[in-house]
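Undergrad: Quick one, what's the 3D model for this:
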Amino acid sequence: MSLAFSRAEYAARLDRLVVRMAEEDLDAMLLFAQESMYWLTGYDTFGFCFFQSMVVTRDRDIVLLTRSADLRQAQITSIVEDIRVWEDRDGASPVLQLRDLLEGMGLKGTRLGVEYDTHGMTGRIALDMAAHLSAFASLHDHSRLVERLRAVKSPAEIALVRKAAALTDAAYEAALPLVEPGAREGEILAAMQGAVFAGDGDYPGNEFIIGSGREALLCRYQTGRRVLGENDQLTLEWAGAVRRYHVAAMRTVIVGKPAPRHVALHAAARDALEAVEETLVPGRTFGDVFAAHAAAVDARGESAHRLNACGYSLGARFAPSWMDWPMAYRDNPAVIEPDMVIFMHMILMDSDSGAAMSLGQTYLTTQGAPECLSKLPLDLPVKAG
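TA: Predicted coordinates for the structure are as follows:
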């Protein structure tokens, strides 16, 4: 299997990381986020649910410590040449083996950046790190260091994002003809995911969200399937994914005749999305984006039905979530830059009336106005009963 990017691309990423490490006076980074390892070297696995760490030094050395099951995974999918295996055995401490590795690399007594805020770093690992490494070296939380670098996409990454966007649209276009009274949610879901696979896409970082009836008010995946009724509502949140790069979208489709609440909520969501588009420009913040969304929704008198966030960055992500840093919530100071990929979701859920409404799509930021990556219409989707 070929690498997702050229070796020159990976070298440029390492250059950027080394510069940031120097700015933070770090002698090495201990990477635990699978996204960081993938971005830096192409290493692609789900073995991050077990202990593994990638050591990156300011001298540009890269060493991966992982399990035997992931040895060949790293050899085939990445540019990493120095791969060490920690041994599975009763009472084994991979952190002690990491310490031995670091000592062999001459990193005793140095300043080490650590990715703590990631699914690859469990509480047990953090406790073991504190017990076995705190006297060995100076440990510093730099969970956002690589994350910030990943937020701005290269031209090669944007090319993959555009392919993912085409699969996003294809998934919806495959599903919409199936939405009718008597349709099974499972068949709709199969059509959507099947369209992504048929286009040589990937599993997404989290499950597609599908819910009808009362479950249309949910914005998380849940088990169990319904059959659509004569008058129904269907919330869909999905993403095309190519080489782990995601482009997400969200819609609530009405089966039968829309209720007045559906029409009102859709109008508020459309206003909010337009306000967000005007704000999604370089120099503004993710907090500004949330404020624009909130003001538009509140102006329609729907403040009680909106969420406390309205979107987030997207990129190459692994389970359990495709959400990336930064997120659009109140007062978030993270600044919008060109070449970010940002999913904006206007979600309005009225538990009093039981009406659900969502409208979301992904944008590529530019030097000016954002580019919408989807060609899907924003009108209220209605399928006659």
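Undergrad: CA atoms for contacts and neighbours, from now on please.
TA: Fine.
Undergrad: show me where the stretch 251-385 of the chain has helices.
TA: 260-279, 286-299 (DSSP state H, counting those that start in this stretch).
Undergrad: just the stretch 51-200 of the chain next, same as before
TA: Going by DSSP H, counting those that start in this stretch, the stretch 51-200 of the chain shows helices at 71-77, 94-104, 123-133, 145-151, 155-175, 185-198.
Undergrad: in the third one, what's buried?
TA: Of the residues in helix 123-133, those buried by neighbour count under the rule 16 or more other Cα atoms under 10 Å are I125, D128, M129, L133.
Undergrad: now the fourth one
TA: By neighbour count with 16+ other Cα under 10 Å, helix 145-151 contains the buried residues L145, V146, E147, R150, A151.
Undergrad: before we move on, what about the fifth one?
TA: By neighbour count, with 16+ other Cα under 10 Å as the criterion, the buried positions of helix 155-175 are 157-158, 160-172, 174-175.
Undergrad: Run the angle between the helix or strand A12 falls within and helix 155-175 for me.
TA: Assigned by DSSP states H and E, A12 belongs to helix 7-23. Angle of helix 7-23 versus helix 155-175, following axes from the mean of the first three to the mean of the last three Cα atoms, to 10 degrees, is 110 degrees.
Undergrad: Do a quick rundown of the strands in the stretch 251-385 of the chain.
TA: Here the stretch 251-385 of the chain has its strands, by DSSP state E, counting those that start in this stretch, at 309-313, 324-329, 341-350, 355-364, 371-372, 382-383.
Undergrad: quick one: which of those is nearest M250?
TA: For those, proximity to M250 was assessed by Cα to Cα; strand 355-364 is nearest, at 4.5 Å.
Undergrad: To compare with the earlier structure, here is another sequence to fold:
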Amino acid sequence: MSKNDFTAEEFAGRLARVRAAMAVRELDWLVAVHPASIHWLTGSDAKSYQEFQCLLVGAGDAPLVVLTRQGEVHEFETDSLADAVHGFGGGENEDPIAAFAELARRHGLPGSRVGLEVPAYYLHPHHYLALRDLLGEALVGEATDLIAGLKLVKSPAEIDYIRRAAALADLGMARFAEDLSAGVSELALAGGVYETLLRNGSGIAASPINLVSGPRSAYSHGAPTARLLERGDFGSIEFGATSGRYTATIGRQFALGAPTPRMLELHDVVRRACDAMIATIRDGVPATVPHAAARAIIGEAGLGPYRVHTSGYSLGPGFPPSWAEPLHMIGDSPYVLKAGMVVTIEPPVFIGPEGLGARIINNVLVTPTGAELLSRMPRDLIVGE
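TA: From the prediction side, this is the model:
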């Protein structure tokens, strides 16, 4: 994504919404740290999340000011909507918090009311503590959810990117099904998927491919290995495709040769759980409801103890290590589904004692009256020879 991927009007609308939310919280400044927040407001695709970075968003007509490591300054200047870009580090070590302190004084953050994003992965605890001490009483609250909440409902242009990503994901899964055979390694299968995705225009997704088979098929997020597939194997594959950094995910179960009755049973339970979720999704439904529907199906099959983690979550522009947004469909979720959200459907069952697991992953667009399935790839068990 860059500043050219959306119209100036769409970016301006996003900034206006952020400033309106800041006004509700009585914030003079928002210090955005999450790369997805910076990306959503400026279009920047820079890899600056590897070090300290932030975007200063002021109330009124204040300029958008970026602080980033020196190596990314030129990219921000030429490929983002930041009004001013300041770098630190250069060819020598430099304390980024000292650079932030100078920038904060220049723009009047001390003595004002400041909200700070405190996202997982992207803000070192040492930096957070230093920012808290530096801002003192000016830091009136954490605002990690401010931009993240505004991003959940997608614009028509964002949905177009996600549809393209979903079509690319289907191509990758079709390539996997074509290559699936005994004697092929998990890594080779993953290589075919990636080759298809990149050759057809996908970017590199934020999270790497999960691919497990045989004795590893109960690993819920196992990476591919050099293991050669054998007849009798059961397994699963999950990956993401991107368009303009917007992600679509897909996951399927597979078997080498005729699947056993237990394999077919697990696949059937998970698929029915997916269908139960999709049947409940529409505008205004609490995010707990689809989760409860999947949980009921899995529980009725006697597999409740092996149901693991969330039943699905919202998707947006992804930066390593995750493409997930804050909304999760799980028992204590505070969120409500809204038309324009894109969520994954993936209630999983992984049975360690049996060495078997099953998960089918699809993405749906929440609509006023239901859910639109974005993938065109069949959800049947993929059977290879």
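Undergrad: just to revisit the earlier point, could I get the buried residues of helix 123-133 of the first structure as a markdown table with distance to E215 of the first structure?
TA: Formatted as a markdown table, the buried residues of helix 123-133 of the first structure follow (distance: Cα to Cα, whole Å):
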| residue | distance to E215 of the first structure |
| --- | --- |
| I125 | 37 |
| D128 | 42 |
| M129 | 42 |
| L133 | 47 |
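Undergrad: For L107 of the first structure, state which of those is nearest.
TA: Once Cα to Cα is applied, the member of those that ends up nearest L107 of the first structure is L133, at 11.1 Å.
Undergrad: what's the closest non-adjacent residue to that closest one?
TA: R99 (6.7 Å; Cα to Cα, 6 or more residues apart in numbering).
Undergrad: Translate that neighbour into the numbering of the second structure.
TA: Superposed on the second structure with TM-score structural alignment, R99 of the first structure falls opposite A101.
Undergrad: How about T122 of the first structure?
TA: The pairwise alignment with the second structure assigns T122 of the first structure to H124, based on TM-score structural alignment.
Undergrad: go on, R58 of the first structure?
TA: Using TM-score structural alignment, R58 of the first structure pairs with A59 in the second structure.
Undergrad: Now stretch 224-235 of the second structure: buried residues?
TA: Buried-residue list, stretch 224-235 of the second structure, by 16+ other Cα under 10 Å: P224, R227, L229, E230, R231, G232, D233, F234, G235.
Undergrad: Need the three-state assignment for the first one.
TA: When the structure is split into helix, strand and coil by DSSP: H, G, I helix; E, B strand; the rest coil, P224 of the second structure lands in coil.
Undergrad: Isn't it up against L187?
TA: Yes. Using Cα atoms under 8 Å, P224 of the second structure is in contact with L187, at 5.3 Å.
Undergrad: And stretch 187-201 of the first structure, how far out from the chain middle?
TA: Distance, stretch centre to chain centre, for stretch 187-201 of the first structure: 19 Å (Cα atoms, centre = their mean, to the nearest Å).
Undergrad: and what of stretch 66-83 of the second structure?
TA: For stretch 66-83 of the second structure, the distance to the chain centre is 23 Å (Cα atoms, centre = their mean).
Undergrad: buried residues in it?
TA: Those buried within stretch 66-83 of the second structure under the rule 16+ other Cα under 10 Å are 66-73, 75-77, 79-82.
Undergrad: Pull the number of nearby residues for the spatially closest residue to F50 of the first structure that is not a sequence neighbour.
TA: Sequence neighbours aside, G120 is the residue nearest to F50 of the first structure in space, at 7.4 Å (criterion: Cα to Cα, 6+ apart). When neighbours are counted by other Cα atoms under 10 Å, G120 of the first structure registers 22.
Undergrad: how close does G120 of the first structure sit to G47 of the first structure?
TA: Applying Cα to Cα, to the nearest Å, the value for G120 of the first structure to G47 of the first structure is 9 Å.
Undergrad: returning to that earlier point: right, and the strands of the stretch 251-385 of the first structure - which one's nearest R111 of the first structure?
TA: Across the strands of the stretch 251-385 of the first structure, closest to R111 of the first structure is strand 324-329 (Cα to Cα), at 25.0 Å.
Undergrad: Now do the closest one against helix 286-299: the angle between them, please.
TA: 40 degrees.
Undergrad: how about the closest residue to V146 of the first structure other than its chain neighbours, secondary structure?
TA: In this structure, V146 of the first structure finds its nearest non-sequential neighbour in S36, 6.2 Å apart by Cα to Cα, 6+ apart. For S36 of the first structure, the secondary structure call by three-state DSSP comes out as helix.
Undergrad: D332 of the second structure: what's it in contact with?
TA: T288 (Cα atoms under 8 Å, 6 or more residues apart in numbering).
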